[in-house]
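**Student:** okay, predicted coordinates and the sequence, questions at the end:
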Amino acid sequence: MADYQQSLQAKLIRFGIYAVLVLMALWYLAPLYVMLSTSFKTLDEIRAGNLLSLPGTFSLDAWSAAWSTACTGVECGGMKSYFANSLKMMIPAVLISTLVGAFNGYILSMWRFKGSDMFFMALLIGTFLPYQVVILPMAQVLGWLELENSTGRLVLVHVIYGLQFTTLFFRNYYVTVPGELVKAARIDGAGFFRIFFKILLPISVPTIMVCLIWQTTQIWNDYLFGVVFSSGEGQPMTVALNNLVNTSTGVKQYNVDMAAAIIAALPTLLVYMVGGKYFVRGLTAGAVKG
């Protein structure tokens, strides 16, 4: 009888936990549902219906308009060109910051030099600096370099700002790698670059995934750097989305706004859906040494 009561109590506790988790998931997903349902409605249905109602007839007109004809200020070419701008900015910035961060982490963990601890401390402090603090120094550096291309400027800005994060991730992972592995490679004649590219980089897949997901999310969702260091047709997706939502031209099209917001969010959503488990695994890979 006692075992039956304990089993029933455990089932009730488990049921309560799952019920709370389901309610939290529904609460969290409610805004996404509203955005999706609104994006498939016509303007007449939006005005006549309520916020939570399903579309009476599914229409893709808002998605087509958001992609190709919506007005983002004075231009009415939709989001497609700005989507391409974000891709051209994000892909090189993510790859460069990840590779250089891996190289920095390798040096700081395996090839110690005088002042390396102070250098790492400076990088660590850099991870706590908000975007607003680096805008003026970054603008000065870009002025010295005379970079006119908006996409090129944004690539450089995101590489510089992301380096402290990628370096921190790789350094914390490489300190968990047994030092005997590198010493054995040195004895066998492997040099500085060969150890990095042939030994350490191939075993760094979990941390590489962390950096790719982290940098992709940070760069794609950035608005402040995009609005400060770009202009005109060279602006990224987030700036165009803000211009579209806040435009005062014509009738307010809520379905187009919702469709554009979902289009802007899709890349990072897909990245987390595909690589979310690798993100958690990579974060915990460097948490414990041994």
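**Tutor:** That came through, no problem.

**Student:** only C-alpha atoms from now on, for both contacts and neighbour counts.
**Tutor:** Noted.

**Student:** hmm, who's touching stretch 189-209?
**Tutor:** Outside stretch 189-209, the residues within contact range by CA atoms under 8 Å, 6 or more residues apart in numbering are 98, 102-103, 106, 169-170, 173-174, 182, 185-186, 275, 278-279, 281-283, 285.

**Student:** which of those are buried, as a PyMOL select command?
**Tutor:** Under the burial definition 16 or more other CA atoms under 10 Å, those of the contacts of stretch 189-209 that qualify are selected in PyMOL by:
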select buried, resi 98+102+103+106+169+170+173+174+182+185+278+279+282+283+285
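
**Student:** check it against this one:
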Amino acid sequence: MSSPRPTVAAAAPLERPANRQKSVERGRKPKRLTPGRIGLYAFIAVAAAFFLLPAVIMIFTSLKSMDEIRDGSIFALPQHLDFSAWIAAWSTACTGLSCDGIRVGFWNSIKILVPSVVLSIAAGSILGYALSFWRVRGANVLFAILLLGAFLPYQIFIYPMVRGFSLLGIYNSLACIVTIHVIFGLPVMTLIFRNFYAGLPQELFNAARVDGGGFWRIFLYVILPMSTPILIVAAILQITGIWNDFILGLVFAGRENLPMTVQLNNVVNTTYGERTYNMNMAATILTAAVPLVVYFVSGRWFVRGIAAGAVKG
């Protein structure tokens, strides 16, 4: 007796689960260009050119000599690469009577950035964890007050805080500007951590409580190991925000701790004789280097962190 013939379903090759999942994530590749898709590509190209053109002009200008800048077009490529403007911007650019370059502001920004990022993320994660799992009395009122602080313009708080830190005796110091960044970063940090923790299974927290875990033990050994995506998001937000700050550093840091953005403003506005556009452009690019590096290195992690729950709730 002959064996039955295989059916069409049995003979058809099965699609691998990995390939099926990959195709679902990426979506189907369009087979032809439609007018709508052409318009979308054209809009993206125009938008990219609009935002990239100033950066390209800055780079070209920083690599030209002053004679070439005066005689040529701002869109022209440098005839000879000249990095002397970069060296001068870093080490010999003048801010008033001091001619030490913007490297002083760079190290000041590093001293401000590191403790501000660590302390603000630590405070925001702990507060978001407490508001998400421990059901503190008045937690909703406290969270509403924090959100109010996140949406109010911080300029209205400058004068009261100047008076307060002056009474405490730490105004115009490194401790003062770090405290300021931690205070102003706390509402946003609490918001994103609370929304992220709200998406975690409540059963994990309940099981840890049953096993005898306390506040800090659950946070350090259960919640924090699962917080890697949102920690990356918080770090990117704080690094870019604190590094790009100008007015808070100008008001609260003091003359000895002025950040790089304030030093850049002083370099650009300090002129003896001819204005050196190439050095000003080089100083601007050096000031923007840290946020750009953070974006290009960890941009994909930022998107993954957002997708993992940074904006849920």
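**Tutor:** Arrived safely. Here the structure is a predicted model, which means the values were calculated and not measured.

**Student:** looking at the contacts of stretch 189-209 of the first structure, which are in helices?
**Tutor:** Assigned to helices by DSSP state H, the following of those qualify: 98, 102-103, 106, 169-170, 173-174, 182, 185-186, 275, 278-279, 281-283, 285.

**Student:** surely V245 of the first structure and D257 touch.
**Tutor:** Yes: with contacts counted by CA atoms under 8 Å, V245 of the first structure reaches D257, the gap being 5.8 Å.

**Student:** who has more neighbours, the two?
**Tutor:** D257 (24 against 20; other CA atoms under 10 Å).

**Student:** the counterpart of that one in the second structure: which element?
**Tutor:** By TM-score structural alignment, D257 of the first structure lines up with N280 in the second structure. Using DSSP states H and E, N280 of the second structure sits in helix 277-305.

**Student:** what packs against that helix?
**Tutor:** helix 35-62, helix 84-91, helix 228-243, helix 260-269 (3 or more CA pairs under 8 Å, 6 or more residues apart in numbering; DSSP states H and E).

**Student:** out of those, which is closest to G138 of the second structure?
**Tutor:** helix 228-243 (25.2 Å; CA to CA).

**Student:** mean shift of the closest one relative to the first structure?
**Tutor:** Aligned to the first structure and superposed, helix 228-243 of the second structure gives a mean residue distance of 0.8 Å (mean CA distance after the TM-score superposition for the first structure).

**Student:** what sits closest to M35 of the first structure if chain neighbours are left out?
**Tutor:** M258 (5.3 Å; CA to CA, 6 or more residues apart in numbering).

**Student:** now that neighbour: how far from S231 of the first structure?
**Tutor:** To S231 of the first structure, M258 of the first structure is 24 Å away according to CA to CA, to the nearest Å.

**Student:** what do you get for G162 of the first structure?
**Tutor:** In terms of CA to CA, G162 of the first structure sits 22 Å off from S231 of the first structure.

**Student:** higher neighbour count, these two?
**Tutor:** G162 (24 against 14).

**Student:** S62 of the second structure matches what in the first structure?
**Tutor:** By TM-score structural alignment, S62 of the second structure lines up with S39.

**Student:** quick one: residues contacting the closest residue to its match other than its chain neighbours.
**Tutor:** Using CA to CA, 6+ apart and skipping the chain neighbours, the partner closest in space to S39 of the first structure is N255 (4.2 Å). N255 of the first structure makes contact with T38, S39, F40, K41, T42, L43, A62, according to CA under 8 Å, 6+ apart.

**Student:** pipe these into CSV and attach neighbour count per row.
**Tutor:** CSV is the format used below for these (neighbours: other CA atoms under 10 Å):
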residue, neighbour count
T38, 27
S39, 29
F40, 24
K41, 25
T42, 21
L43, 18
A62, 24
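
**Student:** rebuild these as CSV, extending it with distance to S116 of the first structure.
**Tutor:** Shown next, in CSV, are these (distance: CA to CA, whole Å):
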residue, distance to S116 of the first structure
T38, 54
S39, 53
F40, 56
K41, 58
T42, 60
L43, 60
A62, 54
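
**Student:** which one of the residues you listed is nearest to P236 of the first structure?
**Tutor:** A62 (20.7 Å).

**Student:** right, and that closest one touches S39 too?
**Tutor:** Yes: here A62 of the first structure reaches S39: they are 6.2 Å apart, a contact under CA under 8 Å.

**Student:** and for those two, which residues touch both?
**Tutor:** The contact lists of A62 of the first structure and S39 share N255, V256, A259, where a contact means CA under 8 Å, 6+ apart.

**Student:** what does stretch 31-41 of the second structure contact?
**Tutor:** Contacts for stretch 31-41 of the second structure (CA under 8 Å, 6+ apart): none.

**Student:** now do the buried residues in it.
**Tutor:** Under 16+ other CA under 10 Å, stretch 31-41 of the second structure has no buried positions.

**Student:** next: stretch 73-81 of the second structure.
**Tutor:** I74, L77, P78.

**Student:** was I right to think the last one contacts S62?
**Tutor:** No: taking contact to mean CA under 8 Å, the distance of 9.2 Å between P78 of the second structure and S62 leaves them out of contact.

**Student:** quick revisit: burial of the residue nearest to M35 of the first structure, as a residue count?
**Tutor:** If we define neighbours as other CA under 10 Å, then M258 of the first structure has 23 of them.

**Student:** now it: how far from K41 of the first structure?
**Tutor:** On the measure of CA to CA, M258 of the first structure and K41 of the first structure end up 10 Å apart.
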